[in-house]
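Chemist: sequence? don't have it. structure:
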């Protein structure tokens, strides 16, 4: 087999539309002459509304701003551009919309392009036939897929693997606009087409799809230098660097577990990965293995539940606060008498969240004490916006005027900051499809139609203007931001004073993942040997059961610990408390870590 010639890939940002520094982008183009600019544009992080409402992640102006320099580079520098999951959800509609934006920019700037678009919408009859054949399964702790789920879905897409991109690359397009894709698919495809080992291609893609997030400090733009059996990561910002620890740690981000990353057609095994600092800015990575499995793709689909109206207000009266649960339940029952359909199905519901007690964590909250004031957030779902508003208005008025034991304040119970007091929040959706479907041979390509487009401009191309020599040199000679190690107490201390990172995040719509990372081997071993981050600890801190804990493990390459649990409420739907899952880590912060060599100690804040 021919030797793989070293080549570069530039990723300007982890999400198209989020913006990046133009000077650093053009510095990367000029210095590294990348073979491709590749960027991911998809995520379920925002919840199900994007598929449900045909809303893109960012506004049109943000996409055009980010696309313009990419198209300048594609035309003037002959650099291929690949974009995955265009628009955010990667629906067929958004493939069309992003294509029209690209076409408009090209025509306005006088650029001719050969463009491939790849659709990801799925035929519902195919899904139903696979359900009947027993060839679908939940992806994570989702319920079993039913034919009703498929038929009621507003839209359904499938996450394509690398094969449709490989097929499109055979036709040598200048630009590929992919529908819903497994996040690293476009990256892996470009590298596989050039002879990189699958483990290298997929591992690079899993990191680069987030742009410069693995840099220190966290950044936006990154260069990957590819070889057959290894790759290097170099941030484009002069202040940033990649370290072995920062790169290894990124494999924990939004993942159920960091050592096994499943995707279409295989699982990426990271046990043997090696991370080497080769310059102050650059880390080299090798050793990952891609292990083929029977080919499956993930389906994503959403169902409309109804329409939402919300209200919010404060309560400062200590007499009412002391009986708030009983009070709100009486308000619910009073409203149910007026609207008998309320709380009889998932399509007509009243939800309360009490800020100052457990609004953020809900049933996971270990500390149910309240302060001197609380905020009550009310949410009403109903079949129409008018009915939702009517019920919410009645609930809020009841909360305002309902009597309670020991009441002294007779003018009102509820401090409303908004006028009008109720706010219509529009349609509400839920993820009804988040499932794997078995594919037959060849369907990994045939299910994702590729269309070639020739865009011909009618005017002379615009002259390219990039960086001056002074701008280039300013970035080239920029100073790295110093690495600051955390000073760790020698005695017993809370985990917040030992760890470098304590965080939480979604891992898909049905899982919540917790990460603890350390700066040094000593700090990591101190946490690990204390044997505090056990299932028993998680059960006490988060009030979950054994069956709710999906993963609890240490990951040596990142000096890290990870635990993934089932999400106790539906992401981005009725009753949501933390759409991105970023504020569920707090109970970990107060775990007391003993000095090195000591036995574990009781957990702070672990009582129910």
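Modeler: Sure, I can see it. Computed from a prediction, not measured in an experiment: that's the story for all the values here.

Chemist: From here on, just use CA atoms for contacts and neighbour counts.
Modeler: OK.

Chemist: So which elements touch the lengthiest strand in the chain?
Modeler: Counting residues, the longest strand found in the chain (DSSP state E) is strand 296-315. Packing partners of strand 296-315 (3 or more CA pairs under 8 Å, 6 or more residues apart in numbering; DSSP states H and E): helix 49-53, helix 147-152, strand 153-158, strand 374-382, helix 385-401, strand 422-438.

Chemist: Same list (the ones you listed) but as CSV, adding distance to residue 64 and mean neighbour count.
Modeler: Output for the helices and strands packed on strand 296-315, formatted as CSV (distance: least, CA to CA, whole Å; neighbours: other CA atoms under 10 Å):
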stretch, distance to residue 64, mean neighbour count
helix 49-53, 19, 21
helix 147-152, 34, 15
strand 153-158, 24, 23
strand 374-382, 36, 24
helix 385-401, 34, 20
strand 422-438, 27, 21
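
Chemist: List the buried residues of stretch 242-260.
Modeler: 242-260 (16 or more other CA atoms under 10 Å).

Chemist: Okay, now it: how far is its last residue from its first?
Modeler: Stretch 242-260 has an end-to-end distance of 22 Å (CA to CA, to the nearest Å).

Chemist: Could you do stretch 77-95 as well?
Modeler: 25 Å.

Chemist: Distance from it to the middle of the chain?
Modeler: Centroid displacement of stretch 77-95 relative to its chain, using CA atoms, centre = their mean, to the nearest Å, is 17 Å.

Chemist: Pull out the buried positions in that stretch.
Modeler: Quick answer for stretch 77-95 (16+ other CA under 10 Å): 79-95.

Chemist: repeat for stretch 124-137
Modeler: Across stretch 124-137, burial judged by 16+ other CA under 10 Å covers 124, 127-128, 130-131, 136-137.

Chemist: out of those, who's nearest residue 306?
Modeler: For these, the residue nearest residue 306 by CA to CA is residue 124; the value is 22.4 Å.

Chemist: Turn the helices and strands packed on strand 296-315 into JSON lines, columns for distance to residue 511.
Modeler: Output for these, formatted as JSON lines (distance: least, CA to CA, whole Å):
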{"stretch": "helix 49-53", "distance to residue 511": "18"}
{"stretch": "helix 147-152", "distance to residue 511": "20"}
{"stretch": "strand 153-158", "distance to residue 511": "19"}
{"stretch": "strand 374-382", "distance to residue 511": "23"}
{"stretch": "helix 385-401", "distance to residue 511": "29"}
{"stretch": "strand 422-438", "distance to residue 511": "12"}
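
Chemist: Please flag which of the buried residues of stretch 124-137 sit within helices.
Modeler: 124, 127-128, 130-131 (DSSP state H).

Chemist: Output these in a markdown table; the columns should cover distance to residue 452.
Modeler: Converted to a markdown table, these look like this (distance: CA to CA, whole Å):
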| residue | distance to residue 452 |
| --- | --- |
| 124 | 25 |
| 127 | 27 |
| 128 | 30 |
| 130 | 30 |
| 131 | 33 |
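
Chemist: this is the comparison structure:
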């Protein structure tokens, strides 16, 4: 157990690769003297493509710059650095990608360090099937039970780990820890929990820290600190022109929660029923009353499967007559195109339209009609998905051409009713994936689906 009564954590930003103030980071490391620098590097928010394709949604250049900045400041001071959800989606290719960047930096900057790597991609799919067959899986925003077919069809499956694997790797005193898919709060909470601090407080602190200064005024992807005591946590931003306020921290405490009083995670629930949030200083906030309620241990699985190749086309419409008739016109375009495709031997997995300016961003359920006062302009995004990239692009071209020349009631012009901002108007997007697994599984061992390695790099080590 830690003999100190406080544990100090610095989060440099809300997402690695999205930027933060180097000046404020360096100054805060020096003045705040953190026990841990930790950062979240990923999310499912950008969609299933990145998990399925094994690609990062942030650039290599920015990731390399920011990791270099973190380790350059922390390594000489013996401050451990934890990077979770490496490469965005946290799969094995993403983890290897970040690992390669660290190795490259170590060679360039003559770093000598102990590197811990935690892989959470699942290879043993038979084990998952056993769990499903034993009735130890459940839906999690998936809308369907987990099946053996879904497990077989997934291009990649990851387990969203809790804090236990990170705590285990710290037994070997690493300088830098890279983690695949992991609960965002666990990136920050694992080490203080290992040091004997309350799991509820540490998990709550991690949930606020994972977004950096988005829990401050003004908001920004920037530095945020937390001091975890035995019965409290104090938040304060790194930049002097920002403030942690009761309003900003309370508001962020509601982030990503169905129930504002509960923060569910692997192994239990953080209970916020009796929380008090008070202004500590002009720039800091104190939170007390957080409790942790143990629950049977669950891990969230995320799996993506390929559903074909996507192409897209953007069309602008300003004709008020066409705009008024647009819902029925788009259905006419779809049905006419599908008949032509059938004659040509082409088959689309899906043809869809998103009408920006009307209802492209769904909020609950909307009727497929325009409001009483229709917009003056509508942007239509055509999306086609087919088995091959060539077919997808050909089908998208057919749909765009049909929209360009479609007839509709009250039509005055036979051409020029639809504008395309690009030439070619249609463009390939690439492989298309969907989340086929988004489920919870019950496990006895929190570390069952994690693989931990620790190695020396730099100096005389390869």
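Modeler: In hand now; what should we look at? In this text, all values refer to a predicted model and were calculated from it rather than measured experimentally.

Chemist: Now the TM-score, please.
Modeler: TM-score for the superposed pair, counting by TM-score structural alignment, normalised by the length of structure 2: 0.94. Supporting figures: 455 aligned residues with a CA RMSD of 2.1 Å.

Chemist: Pretty sure residue 81 of structure 1 sits against residue 12.
Modeler: No - look at residue 81 of structure 1 against residue 12 with CA atoms under 8 Å: they stay out of range, at 11.3 Å.

Chemist: how about residue 237 of structure 1, what's its match in structure 2?
Modeler: By TM-score structural alignment, residue 237 of structure 1 lines up with residue 239 in structure 2.

Chemist: Mind checking what secondary structure that match has?
Modeler: coil (DSSP: H, G, I helix; E, B strand; the rest coil).

Chemist: got the contact list for the residue nearest to it when sequence neighbours are not counted?
Modeler: Spatial nearest neighbour of residue 239 of structure 2, chain neighbours left out: residue 24 (5.6 Å); criterion: CA to CA, 6 or more residues apart in numbering. Contacts for residue 24 of structure 2 (CA atoms under 8 Å, 6 or more residues apart in numbering) come out as 223, 238-239.

Chemist: rerun that using 10 Å as the cut-off
Modeler: Contacts for residue 24 of structure 2 (CA atoms under 10 Å, 6 or more residues apart in numbering) come out as 12, 30, 222-223, 237-240.

Chemist: quick check, nearest of those residues to residue 190 of structure 2?
Modeler: Of the contacts of residue 24 of structure 2, the one sitting nearest to residue 190 of structure 2 (CA to CA) turns out to be residue 12, at 17.4 Å.

Chemist: what about the closest one, neighbour count?
Modeler: Residues near residue 12 of structure 2, counting by other CA atoms under 10 Å, number 34.

Chemist: what's the closest non-adjacent residue to it?
Modeler: residue 223 (4.2 Å).

Chemist: picking that back up, so the match of residue 237 of structure 1 is in contact with residue 212, correct?
Modeler: No - counting by CA atoms under 10 Å, residue 239 of structure 2 does not reach residue 212; the two are 11.3 Å apart.

Chemist: From residue 223 of structure 2, how far off is residue 97 of structure 2?
Modeler: Going from residue 97 of structure 2 to residue 223 of structure 2 by CA to CA gives 25 Å.

Chemist: got it, and residue 26 of structure 2?
Modeler: Applying CA to CA, the value for residue 26 of structure 2 to residue 223 of structure 2 is 10 Å.

Chemist: Quick check: neighbours shared by those two?
Modeler: 12, 238.

Chemist: More neighbours: these two, which one.
Modeler: When neighbours are counted by other CA under 10 Å, residue 26 of structure 2 and residue 223 differ, and residue 223 comes out ahead with 27 against 18.

Chemist: what's the counterpart of that one in structure 1?
Modeler: By TM-score structural alignment, residue 223 of structure 2 lines up with residue 221.

Chemist: who's in contact with that match?
Modeler: 10-14, 20-21, 24-25, 28, 208, 210-213, 215, 234-237, 240.

Chemist: please redo it, this time with the cut-off set to 6 Å
Modeler: Contact analysis of residue 221 of structure 1 by CA atoms under 6 Å, 6 or more residues apart in numbering lists 11-13, 211-212, 236.

Chemist: As TSV, the residues you listed with distance to residue 560 of structure 1 and secondary structure would be great.
Modeler: Shown next, in TSV, are these (distance: CA to CA, whole Å; DSSP: H, G, I helix; E, B strand; the rest coil):
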residue	distance to residue 560 of structure 1	secondary structure
11	26	strand
12	28	coil
13	26	coil
211	21	coil
212	20	coil
236	26	coil
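
Chemist: Where neighbours are concerned, which of those residues has the most?
Modeler: residue 12 leads these on contacts (other CA under 10 Å) with 34 neighbours.

Chemist: That one corresponds to which position in structure 2?
Modeler: By TM-score structural alignment, residue 12 of structure 1 lines up with residue 12.

Chemist: Most distant residue from the centre of structure 2?
Modeler: Distance from the C-alpha centroid of structure 2, by CA atoms, centre = their mean, peaks at residue 412 (47.3 Å).

Chemist: pretty sure residue 84 of structure 1 contacts residue 37?
Modeler: No - contact criterion CA atoms under 6 Å: residue 84 of structure 1 and residue 37 do not qualify, at 11.5 Å.

Chemist: what's the longest helix in structure 2?
Modeler: The longest helix of structure 2 (DSSP H) is helix 320-344.

Chemist: on contacts alone, who are the packing partners of it?
Modeler: In this structure, helix 320-344 of structure 2 makes packing contacts with helix 389-405, judged by 3 or more CA pairs under 6 Å, 6 or more residues apart in numbering; DSSP states H and E.

Chemist: Which residue range of structure 1 does the helix it packs on align onto?
Modeler: Mapping helix 389-405 of structure 2 onto structure 1 (TM-score structural alignment) gives residues 385-401.

Chemist: Average offset of the matching stretch relative to structure 2?
Modeler: Following superposition, stretch 385-401 of structure 1 is found to deviate from structure 2 by 1.2 Å on average (mean CA distance after the TM-score superposition for structure 1).
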